[in-house]
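Participant: For reference, the sequence and a predicted model appear below.
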Amino acid sequence: MSSTDGLYLGLISGTSADGIDAALVRFADGRPTLVAGLTHPWDGALRERILAVAQDELRLDLDAYGRLDVAVGMAFAEAARAVLAAAKVDASAVVAIGSHGQTIRHRPTGTHPFTLQIGDASVIAERTGIDTVADFRRADVAAGGQGAPLVPAFHATVLRPTQGSRVVLNLGGIANVTRLTHSGDVSGFDTGPANGLMDAWCQRHRGEAFDRDGRFAASGSVDAALLSELLDDAYFVLDPPKSTGREHFHLAWLDGHPRVAELAPEDVQATLLALSAVSITDAIERHAPDATDVVACGGGVHNGALMRAIAARLEGRPLLSAADVGIDPDQMEAMAFAWLAYRRIRGEPGNLPAVTGAKGLRLLGAVYAAP
């Protein structure tokens, strides 16, 4: 067993900011095993601020930005302590934390490309007493990459098929797909919305953070005209590498389509669910037509209506939950950032240029030492 093996802790809050996923992972000879995982709730007021900033509804001065960065770091430290308490593991037993942070802006193209995640890693290291690896995406962007998605490299570690090819589908606020082959090829990209738009619409009209089991959507009918307008967005026909987020697919983007105001809220929700299902399955058909199965993870696996809509369009390919292949679907991404911390501590690259478009392999993340 390598001296860098042992326990690592991964932390991430996704596009929907529906909670901080924390995963305690043991590595033995490079093989990860989930020891404990949980989703730590956000303080409601803090979550509202995060979403307002991410959707460009709230502009921050430097003082407000600094306070938000620290507040998010404190929340991430609480999530780390919570999973350690649940597992009855002392902080001294953990080699390092890998913290993705909370993305508030992702602009990987243009003259000055950047990606911005907040959650002060020095605060996490100080409050947990554990060395913390953070800022995983910017090295890839500096090398000409998208900085996202980063999880396909981890998917290849734990879900590579023994024959043929497979798609791993992450249903977070944004959906991303990874194509894996038994021979080692890996590709992947963000397809567009998964839960993010539905969550935001549900919050606006129901006061609920998400559409439980897709019941709100199931109570409405898909509007074909609106669906066609939404699918006409240029992002959907871009070739990979590509990535996106709430700064593009947000309520202001949706409200920019006049037909939205003419429809009942439940019909808009049904149409948003169809948008996710159609854009996801179209992307799979276009870029992974040889896939023999699709393994889903992320919060969207609990939305029965969304899973059924995706399965109906997969043309005979089985849609599985990651749980069916032995991995907690709610903790896949947090496990991936524990794995990225493991790679960083070992001095090994964490990106896949074939996925992100970076010029080459890069060491991802900076290490913030605990006191």
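Facilitator: Arrived safely, thanks for sending. Residues are numbered from 1 along each chain as shown.
Participant: contacts and neighbour counts: CA atoms only from here.
Facilitator: Will do.
Participant: What are the boundaries of the strands in the protein?
Facilitator: 6-13, 20-28, 31-40, 94-107, 114-118, 132-134, 165-171, 174-181, 186-193, 294-297, 319-321, 366-368 (DSSP state E).
Participant: Make CSV out of those strands and add distance to residue 248 and mean neighbour count.
Facilitator: As requested, the strands of the chain are exported to CSV (distance: least, C-alpha to C-alpha, whole Å; neighbours: other C-alpha atoms under 10 Å):
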stretch, distance to residue 248, mean neighbour count
strand 6-13, 18, 27
strand 20-28, 22, 25
strand 31-40, 26, 19
strand 94-107, 9, 25
strand 114-118, 13, 19
strand 132-134, 24, 28
strand 165-171, 17, 27
strand 174-181, 11, 26
strand 186-193, 9, 26
strand 294-297, 23, 23
strand 319-321, 28, 20
strand 366-368, 28, 19
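Participant: Kindly provide the distance from the residue nearest to residue 32 when sequence neighbours are not counted to residue 45.
Facilitator: Computed as C-alpha to C-alpha, 6 or more residues apart in numbering, the closest residue to residue 32 that is not its neighbour in sequence is residue 26, at 5.6 Å. Using C-alpha to C-alpha, to the nearest Å, one gets 34 Å for the distance from residue 26 to residue 45.
Participant: Same check on residue 51?
Facilitator: 10 Å.
Participant: Likewise for residue 168?
Facilitator: 33 Å.
Participant: returning to that earlier point: between residue 51 and residue 45, point out the one with more neighbours.
Facilitator: residue 51 (21 against 8; other C-alpha atoms under 10 Å).
Participant: structure B:
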Amino acid sequence: MLDYYIGLMSGTSLDGADGVLVDFSGDKLRVVAAVTEPFADSFRAELLALNTPTHNELHRAALAANQLAAVYARVVKTLLIEAGAQGITPEHIGAVGAHGQTVRHQPQRTSLDAEGAGYTLQLNNPALLAELTGLDVVADFRSRDVAAGGQGAPLVPAFHQRIFGRADSTVAVLNIGGISNLSVLPRDGEAPVLGFDCGPGNALIDAWCLQHTGQPFDAGGAWAASGKLLSGLLASLLDEPYFGQAPPKSTGRDLFSLAWLAEKLQPFAAERPEDIQNTLTEFTASACIAGVTGYGKDSKELIVCGGGAFNRHLMQRLQAGLPSLAVTSSATHGLPPLQVEAAAFAWLARQAVERQPGNLASATGAAGPRVLGAVYPA
């Protein structure tokens, strides 16, 4: 059985594609190479537009999927060049795990029959990616979990347990991408692993920053830190029924969209943009803190990954709201924040090739463990 797998991830932040080549041969995984290719502004805008119903969207979605496959293929090519310098050839690669770009996430069933099943949709063209790379590709990871009655998300808790779980204490892992998701990893044998989406991560913060500063993200949270908290706006943002739902649950841009934000901001149109940025950052922190205190209160540490781990102001707000936990970056545990999600999909590809389950029913709500993903041979 081959031990090297590639993972490709482009998340709800819509900032680019992350790729890693992972060696699973040892007791601990080893990232052999890592590459990120940012999305062109025009491509990012098209993906954002396709998150909501739009003109001629089926044709545009198909073209965007082809463009994403081309980006993925360039990432794979660069990874293989770096791997080749270490004597690792394409023949050593078990498969490429390609998540795709989520543009719809509606996992809730509308009835008990098959026609009422939920769905989740990731733009991708894995057949084209297999053609371009000459490697086996595993894709469409989420739909089998949804078919089994699950949310299709989050899928990373099983991976988090493998690399961050401890025998002697409970650990929480928080991924802050466009949407934030939490994994609670109980110490060995105590309880099932729990995982769910907390709510918005960087999606609204980044969108507001781009609109008012022209920058794609608030570097270090400095702009947010320059503003003040608008308590009335924060209360309005948190007054969303999603936050009252019990796990398993998942969400996305379908709910926390720019239209949702615009409606919430109407009574606050006269407020300073930096104060709204401060409040949006506090909103993300509050949703994450509520998830940890509600379901991971026994945790000794909160390990943060994703782009949000680089937002110093956000990390400080998390620590202030969770004084009994050590809030740390995943980098302190050997895996940089922007490599965790991609590595997870390398692991999920390996699980699929070996016909092993990739989901945790305790996290997604599926009827049971399922082998996730479809294989597209080279």
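Facilitator: That came through, no problem. Nothing here was measured: the structure is a model prediction, and the numbers come from that model.
Participant: quick one on the thing from earlier: what would the strands of structure 1 look like in CSV with distance to residue 236 of structure 1?
Facilitator: Below are the strands of structure 1 laid out as CSV (distance: least, C-alpha to C-alpha, whole Å):
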stretch, distance to residue 236 of structure 1
strand 6-13, 24
strand 20-28, 28
strand 31-40, 31
strand 94-107, 17
strand 114-118, 21
strand 132-134, 30
strand 165-171, 16
strand 174-181, 12
strand 186-193, 7
strand 294-297, 20
strand 319-321, 22
strand 366-368, 33
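Participant: Among the ones you listed, which comes closest to residue 143 of structure 1?
Facilitator: In terms of C-alpha to C-alpha, the element of the strands of structure 1 nearest to residue 143 of structure 1 is strand 114-118, at 11.1 Å.
Participant: still on that earlier bit, for the counterpart of the residue nearest to residue 32 of structure 1 in structure 2, what are its contacts?
Facilitator: Structural alignment (TM-score structural alignment) places residue 26 of structure 1 against residue 23 in structure 2. Residue 23 of structure 2 makes contacts with 3, 4, 5, 29, 30, 31, 32, as judged by C-alpha atoms under 8 Å, 6 or more residues apart in numbering.
Participant: Can you tell me which of the residues you listed is closest to residue 54 of structure 2?
Facilitator: Residue 54 of structure 2 lies nearest to residue 5 out of the contacts of residue 23 of structure 2, by C-alpha to C-alpha, at 36.0 Å.
Participant: Hmm, residue 98 and that closest one touching each other?
Facilitator: No: if you go by C-alpha atoms under 8 Å, residue 5 of structure 2 and residue 98 don't touch, sitting 10.9 Å apart.
Participant: could you pull out the helices for the stretch 201-350 of structure 2?
Facilitator: Using DSSP state H, counting those that start in this stretch, the helices assigned to the stretch 201-350 of structure 2 run over residues 203-213, 222-225, 231-238, 258-265, 273-295, 312-321, 340-353.
Participant: can you tell me what part of structure 1 the fifth one aligns to?
Facilitator: It refers to helix 273-295 of structure 2. Going by TM-score structural alignment: helix 273-295 of structure 2 matches residues 265-287.
Participant: List the buried residues for that stretch?
Facilitator: Buried residues in stretch 265-287 of structure 1, defined by neighbour count with 16 or more other C-alpha atoms under 10 Å: 265-284, 287.
Participant: before we move on, the earlier item: would you mind telling me which of the strands of structure 1 is nearest residue 354 of structure 1?
Facilitator: strand 186-193 (6.2 Å).
Participant: Report all helices and strands that that closest one contacts.
Facilitator: helix 152-158, strand 174-181, helix 265-287, helix 353-356 (3 or more C-alpha pairs under 8 Å, 6 or more residues apart in numbering; DSSP states H and E).
Participant: Relative to residue 216 of structure 1, which of those is closest?
Facilitator: helix 265-287 (6.0 Å).
Participant: which residues does the residue mapped onto residue 119 of structure 2 from structure 1 contact?
Facilitator: Applying TM-score structural alignment, one finds that residue 119 of structure 2 aligns to residue 114 in structure 1. Contacts for residue 114 of structure 1 (C-alpha under 8 Å, 6+ apart) come out as 106, 107, 108, 138, 141, 142.
Participant: Can you find the partner of the last one in structure 2?
Facilitator: In this case it means residue 142 of structure 1. Alignment note: residue 142 of structure 1 maps to residue 147 in structure 2; criterion TM-score structural alignment.
Participant: ok, now how distant is the residue lying closest to residue 192 of structure 2 once chain neighbours are set aside from residue 71 of structure 2?
Facilitator: Take residue 192 of structure 2 and drop its neighbours on the chain: the residue closest to it by C-alpha to C-alpha, 6+ apart is residue 362, 6.3 Å away. Using C-alpha to C-alpha, we find residue 362 of structure 2 at a distance of 34 Å from residue 71 of structure 2.
Participant: got it, and residue 306 of structure 2?
Facilitator: From residue 306 of structure 2 over to residue 71 of structure 2 (counting by C-alpha to C-alpha), the distance is 20 Å.
Participant: How about residue 179 of structure 2?
Facilitator: Plainly put, residue 179 of structure 2 is 22 Å away from residue 71 of structure 2 if you go by C-alpha to C-alpha.
Participant: Can you tell me what residue 314 of structure 2 aligns to in structure 1?
Facilitator: Applying TM-score structural alignment, one finds that residue 314 of structure 2 aligns to residue 306 in structure 1.
Participant: what's near enough to touch that match?
Facilitator: Residues near residue 306 of structure 1 by C-alpha under 8 Å, 6+ apart: 214, 273, 274, 276, 277, 300.
Participant: could you redo the last one with a cut-off of 10 Å?
Facilitator: 171, 194-195, 213-214, 217-218, 270, 273-274, 276-277, 300, 312 (C-alpha atoms under 10 Å, 6 or more residues apart in numbering).
Participant: Same question for residue 31 of structure 1.
Facilitator: Residues in contact with residue 31 of structure 1 (C-alpha under 10 Å, 6+ apart) are 5, 25, 157, 158, 339.
Participant: and of the residues you listed, the nearest to residue 321 of structure 1?
Facilitator: Nearest member of the contacts of residue 31 of structure 1 to residue 321 of structure 1, counting by C-alpha to C-alpha, is residue 158, at 14.1 Å.
Participant: Over in structure 2, tell me which residue corresponds to the closest one.
Facilitator: Counting by TM-score structural alignment, residue 158 of structure 1 corresponds to residue 163 in structure 2.
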